[in-house]
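A.B. asks: After the sequence you'll find the predicted model.
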Amino acid sequence: MNDNETANGVPRRRFVALSGALGAGALLAGSAGGASAASGPVPAGPASCPCPCPTDPNPPGGGRSPCPPAHLQALCGSPADNDSLWHDVRYCTQGIAPPPPQQKPDCLKVTSNYVVLHGKPVSPHNFLLLPSCRITGIECPFIVTNEAANYWDAAWENARSGGSVPVQFPNIGLGVNSKGARQLNQLHIHMAGVRASTQRRLQELEATGRVAIQPSQWGDPQYQAAVTGTLGSGDRTYRVLRLNSLDQNLFALLNRYVVVRFGLDMADQTVVVVPKTTPAGGFAGSFYVLNSDASLHDGTSTCDHLLVYT
């Protein structure tokens, strides 16, 4: 699914100030709910809830509350917004049918923190993971806080072999587009494939010391490299980091070690996660985390150059 967006941007300084100012006292009360698979919509919570109401004190991915506080609706979206992906989420979590002519989605998995849907075009390796409450996209300052759910880890746990919605492709890729490169305005992580050549290129970069192994190194010139993606897309330059797990908030790492460090705008960033594989094709126990934007020579603001959807 390609992405292009129309909502207003958030200046970087305002984004950083807001995200730094958000504390536990300013966030929604209550803890996030636990994961439970479902194939259709779940009952709606009380009318006073701006998003599905939590019931379980142990949410997936370590997040404590999946919803931005009400005062961030101008930056992160309002539950009353008219966005087709948001309508899909509301149907899956609250049973509210989308307005015609939009059709009801297939709710592949529903939890109190997120839902998983088919991507478009529909294929066995094109899925989307979306927050269960209103978050427009990567520009929302709430997602860099400790209160946000860990959507990246949840995406991997669903997409991996043996996961609830496994991506049926030899190499898996997860990705988020920038604000300006998306079409729909509900945060969504693409769960798709990547070409074998992309996997080989990343392992070659690691073997030659071209991959950062500490988040604080993310963006250093020696860890910026060209990676060829899908056929015909050419090389794009990415900042490449390796992590042993996805237990950290990747949005927070990006904001701290790339966006703030280089004076960039969070809204302009794209992120792609490629799990490292063994020669036999299994998971090698670490992840390549790629970031790019238009400030890089031959940079890109979309994950679509690397991900394979069809």
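C.D. replies: Okay, I see it.
A.B. asks: switch to C-alpha atoms for all contacts and neighbour counts from now on
C.D. replies: Will do.
A.B. asks: For the most centrally placed residue in the chain, which residues are in contact?
C.D. replies: Taking Cα atoms, centre = their mean as the criterion, Ile189 is the residue nearest the geometric centre of the chain, at 3.7 Å. Applying Cα atoms under 8 Å, 6 or more residues apart in numbering to Ile189 gives the contacts 128-130, 151-152, 155, 174-176.
A.B. asks: second one coming, line it up with the first:
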Amino acid sequence: MRLALWAFISIAFAATSTGCATLAAADSNALWRIVDGQCVMSMQSSGTPGFCTRVDLQGRYAILKDINGTSQYLLIPTDRVSGIESPQILDKDAPPYWSDAWEARTYVEKAVKQPLRDEQLGLEINSTYRRSQSQLHIHIDCMRNDVIDALARHHSDTPGKWRWEVIDGNRYRIMRVTSLAAADDPFRVVARGLPKDAVMASQTILVTGAGPSAASDGWLIVNSSLDLDNGSGSAEPLMDHACRLARKS
């Protein structure tokens, strides 16, 4: 029974990788089954997170190690939330998923055995059409060195203003913010700035530090869309799941 559970979890973890050839055949409810059916139940019954790294029942989220990469973790709501297209993420009482994901950086740093500068850490969510799972999950991992360099020019952007950038041939709009909560929550920032014919389901969002210290430099919200010419439905390729920057430090 335990071997069968491990096999199920391995398949589920693999399903979170957008580059995996098995995505089409993946169980789209795998992450939800792990979090709700195993991690939450374990936390409620024994006070331990089970196969998750952390379960915060009050905060309504779990942290799960992804099988893809050495340092990639996922923040997953313990509520049933389908993804970026869900109106629940814009509710006035929605949990601060991005702030919680940013705080979960400690697990990435433990995995790479060193602290990361804030511009070296990335959080990302894929569009509805570039994911395999029907439960919202935010990827937490290292950024690519060349993407850090490309975004450095936005270090001193006026907060609250969109700027455009082409990275890897895809167009992204970038905004510097001074918080990840309340009005600056990335879901809210992207949603209120969408053209009338655009929808949240087509959006991808990446968040990283605007400089070495987000406390003073702020954060960058990086957004693209399948509705956009030369846009993208996944900003995950801007991250580095091998965390090569840690090996160079």
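C.D. replies: Good, I have the coordinates. This one's a predicted model, so the numbers in the text were calculated from it and none came from an experiment.
A.B. asks: thinking again about what came up before, ok, now how distant is the residue nearest to the centre of the first structure from Phe127 of the first structure?
C.D. replies: 8 Å (Cα to Cα, to the nearest Å).
A.B. asks: what about the aligned partner of His297 of the first structure in the second structure, is that helix, strand or coil?
C.D. replies: Aligning on TM-score structural alignment places His297 of the first structure opposite Asp229 in the second structure. Classification of Asp229 of the second structure using DSSP: H, G, I helix; E, B strand; the rest coil returns coil.
A.B. asks: what's the burial count for Asp229 of the second structure?
C.D. replies: By the criterion of other Cα atoms under 10 Å, Asp229 of the second structure has 10 neighbours.
A.B. asks: What of Ala191 of the second structure?
C.D. replies: Neighbours around Ala191 of the second structure, by other Cα under 10 Å: 14.
A.B. asks: so who does the residue mapped onto it from the first structure touch?
C.D. replies: Mapped onto the first structure by TM-score structural alignment, Ala191 of the second structure lines up with Asn255. Going by Cα under 8 Å, 6+ apart, Asn255 of the first structure touches 144, 266.
A.B. asks: mind redoing it with 7 Å?
C.D. replies: Taking Cα atoms under 7 Å, 6 or more residues apart in numbering, we find Asn255 of the first structure in contact with Met266.
A.B. asks: How about Asp217 of the second structure?
C.D. replies: The neighbourhood of Asp217 of the second structure, defined by Cα under 7 Å, 6+ apart, consists of 155, 210-211.
A.B. asks: will you turn those into TSV that also has distance to Val177 of the second structure?
C.D. replies: Shown next, in TSV, are those (distance: Cα to Cα, whole Å):
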residue	distance to Val177 of the second structure
His155	11
Ala210	9
Gly211	12
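A.B. asks: who wins for neighbours among these?
C.D. replies: Using other Cα under 10 Å as the neighbour test, the contacts of Asp217 of the second structure are led by Ala210, with 29 neighbours.
A.B. asks: Under the alignment, what does it map to in the first structure?
C.D. replies: Ala210 of the second structure maps onto Lys276 in the first structure, by TM-score structural alignment.
A.B. asks: Tell me the spacing between the match of His297 of the first structure and Ile174 of the second structure.
C.D. replies: Counting by Cα to Cα - Asp229 of the second structure and Ile174 of the second structure are separated by 16 Å.
A.B. asks: Please look at Glu124 of the second structure and Thr208 and confirm they touch.
C.D. replies: No: checked against Cα atoms under 7 Å, the pair Glu124 of the second structure and Thr208 is beyond contact range at 8.9 Å.
A.B. asks: No further questions, thank you.
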